[in-house]
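In: Here you go, sequence then predicted model.
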Amino acid sequence: MQGTVDGFSYGLVTPVAAYLMACLGGALGLRCTTRSVRTGGSFKPGWLALGATSIGSGIWTMHFIAMMGFTVAESPISYDRPTTFASLGVAVVMTGIGIFIVGYRGATRMALVTGGTITGLGIASMHYLGMAGMRLQGRLEYDTLTVALSVVIAVVAATTALWAAVSVHGFMASLGASLVMGIAVSGMHYTGMAAVSVHLHGDVPPGMAGDSPATLIAPMLIGPAVFLVMAGVVVMFDPLLVMGDPDRQQPDARRGAAGRRARPVLPGQRQAPSYGEPANWSAPSRSGRRAAHRSRHR
């Protein structure tokens, strides 16, 4: 018996909220990764780890906010907590591997392909491991081609996000990249959900309506949501984001000062008087200096 599946039981509320969480996690992760590229020494791993946790938490939170709207009319749904939180760990760890590869190797083709593939497979693994934690009176079945398409979308989205993290440095450009990343991650999620069908084991006994998915999932989202807010506070109060990059301004000033100090004087060109010299002073020509030298030795 096939179950009646509804992925939008709350209308547009859950897709929009899920998209915003994906954008938030992506924006924080991109800013942290960009910050790590400009930072050396002991702070670089910290920024990369914060970026990986932000992206992983944002994607995981997006997934389960979207799952609040997933219902099967003939069967109540519950979630296995260990499996659900294991999917969060997979998202953070595999995203972290990809970010550390790009963060230390740069935007080379091999680093982007390797890091993007690992991160994309981590996103897809998080999605389907989270689905494996679902408990209902039946089993989930998947369309193979649609699943493969969702994995491809995840890998492409992850590779694009990693490229933007090390190549896009402006705040508005990073914001635009995070919006595109939110679309890609949400598209991967709903493509994966389009592959799902539910085969029920039999009729559900009366009185087994159970709790709503929102009631079951909401408590599990508190921790990652609080983390994303705290990460946002750290990023927003970072001096590099608020005041700009002083390292890029200082070399320009040094080059300007050096240029003023090292300006050569061409032969026959009048040299500007130095401090303490009269305004009508002019440097003697080379022939004048030779005549003065001969007169002193006579």
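Out: Done, it's in. Numbering: from 1, shown residues only.

In: Every contact and neighbour count from this point should use C-alpha atoms.
Out: Will do.

In: how many neighbours does A158 have?
Out: A158 has 29 neighbouring residues, counting by other Cα atoms under 10 Å.

In: cool, and the one 3 residues further on?
Out: Other residues within reach of A161 by the criterion other Cα under 10 Å amount to 28.

In: Now do the contacts for A184.
Out: 153-154, 157 (Cα atoms under 8 Å, 6 or more residues apart in numbering).

In: just D143 next, same as before
Out: 195-196.

In: Compute the distance between it and F8, please.
Out: Per Cα to Cα, to the nearest Å, D143 is found 20 Å from F8.

In: putting a second one here so we can go through both:
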Amino acid sequence: MQGTVDGFSYGMVTPLTAYVMACLGAALGLRCVTRSLGNDRSWKPGWLALGAASIGCGIWTMHFIAMIGFQVEESRIRYDVGLTILSLAVAIAVVALGVFAVGYRGGNTTTLIIAGAFTGLGVAAMHYIGMAAIRLNGRLQYDVGTVALSVVIAIVAATAALWAAVAIRGFLTSLGASLVMGVAVSGMHYTGMAAVSVHLHGATGTPGDGGSAYSLLLPMLIGPVLFLLLAGVVVMFDPMLVLGDSDRNRATIRGRTVAQSAERPARPGALFEAPSATERRTYESGAPARRGW
């Protein structure tokens, strides 16, 4: 017997909230990678790790917020805690491998293709490990073609994210890239969900109320959401992540100019140069002189 699947039981609330979390994770991750590449004196491993964790948490949080809206009318849904946690670890680990690859090897075509493919497969693995954590009165079945399409979307999205991390520098352009990445990640998720059908065990099951799913998912979502908020605070209070390239370059040039002026010795005989016309008028008017003559 086929179950009645509803992926939008709360309307557009869960898809929009999930999209926002995916965009937040992508935006924080891109800015952290930019920070590691834009300043040789920065602690690169730390910024890359923070970026990978932000993107991974954003993807995982997006998935399980969207899953709150997933219900099967004929059966209650529960989640295996171990597999749910494993899916989070996989998300962060595979994104970290891709981020560290482009962070240290650069954004050449070969690195992007290999790292993007590996990361995309890892993101897809996170999605389907999360789906394997579902416990209900039946079994999940997948359409192979739609699953393959979701994997392709994941690979393209991961490759685009890694390219944006090394190629985009400005704050507004990073923000735009994160919005696009949110669309790609959400598209991958709902494409994968379109492949799902439920075959029930027996003619009847326990009516689904979603209560047990909420009791697990909501507390587990608190940690990654708080992490993303704290990562956002770190980004907000780092001026090099907030400033655009033009502002950063002007600040760098201004700092170098001031340093060079401080180190440049005064010209011999500068104190004995003839006063300018302005200084002469100031002296004749009785105002305090600046050269001391």
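Out: Thanks, I have the structure now. Because the structure is predicted, anything quoted here is derived from the model rather than measured.

In: care to give me the TM-score?
Out: With the length set by TM-score structural alignment, normalised by the length of the second structure, the two chains reach a TM-score of 0.84; 264 aligned residues with a Cα RMSD of 2.4 Å.

In: Show only the entries of the contacts of A184 of the first structure found in helices.
Out: Under the assignment DSSP state H, the contacts of A184 of the first structure contribute 153-154, 157 to helices.

In: And the helices in the stretch 51-200 of the second structure?
Out: With helices called from DSSP state H, counting those that start in this stretch, the stretch 51-200 of the second structure shows them at 81-105, 109-132, 144-167, 171-194.

In: Dump those into TSV; add distance to G138 of the second structure as well.
Out: Output for the helices of the stretch 51-200 of the second structure, formatted as TSV (distance: least, Cα to Cα, whole Å):
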stretch	distance to G138 of the second structure
helix 81-105	18
helix 109-132	12
helix 144-167	19
helix 171-194	16
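
In: what's the closest of those helices to P15 of the second structure?
Out: Checking the helices of the stretch 51-200 of the second structure against P15 of the second structure by Cα to Cα gives helix 171-194 as the closest, at 7.9 Å.

In: which non-adjacent residue is nearest Q71 of the second structure?
Out: D6 (5.2 Å; Cα to Cα, 6 or more residues apart in numbering).

In: The nearest residue to A157 of the first structure once chain neighbours are set aside and F85 of the first structure: what is the separation?
Out: Spatial nearest neighbour of A157 of the first structure, excluding adjacent residues (Cα to Cα, 6+ apart): A184 at 5.7 Å. Look at A184 of the first structure and F85 of the first structure: by Cα to Cα, they are 23 Å apart.

In: cool, and R290 of the first structure?
Out: 88 Å.

In: More neighbours: which of these two?
Out: Shown here are R290 of the first structure and F85; by other Cα under 10 Å, F85 has more neighbours (17 against 11).

In: ok, I59 of the second structure touching V183?
Out: No - I59 of the second structure is beyond contact range of V183, at 11.4 Å (criterion: Cα atoms under 8 Å).

In: and those two? which has more neighbours close in?
Out: Neighbour totals were compared for I59 of the second structure and V183, and I59 leads with 30 against 16 (other Cα under 10 Å).

In: so what's the residue nearest to that one when sequence neighbours are not counted up against?
Out: The shortest distance from I59 of the second structure to any non-neighbouring residue, by Cα to Cα, 6+ apart, is to A22 (5.5 Å). A22 of the second structure sits next to 55, 58-59, 61-62, 181-182, 185-186 when contact means Cα under 8 Å, 6+ apart.

In: would you say A22 of the second structure is within a helix?
Out: Yes - counting by DSSP: H, G, I helix; E, B strand; the rest coil, A22 of the second structure is located in a helix.

In: rewinding a little: closest one to Q2 of the second structure among the helices of the stretch 51-200 of the second structure?
Out: helix 171-194 (14.9 Å).

In: average gap between the closest one and the first structure?
Out: Superposing on the first structure and averaging over aligned pairs (mean Cα distance after the TM-score superposition for the first structure), helix 171-194 of the second structure comes out at 0.2 Å.

In: Show me what counts as buried in that helix.
Out: Buried positions in helix 171-194 of the second structure, judged by neighbour count with 16 or more other Cα atoms under 10 Å: 171, 174-175, 177-193.

In: What of stretch 124-143 of the first structure?
Out: In stretch 124-143 of the first structure, counting by 16+ other Cα under 10 Å, buried: 124-127, 129-134, 136-138, 140.

In: re the thing from before, just give me the match in the first structure for the residue nearest to I59 of the second structure.
Out: In the first structure, the residue matched to A22 of the second structure (TM-score structural alignment) is A22.

In: Tell me the spacing between that match and G3 of the first structure.
Out: 29 Å.

In: can you check R105 of the first structure too?
Out: R105 of the first structure is 48 Å from G3 of the first structure, by Cα to Cα.
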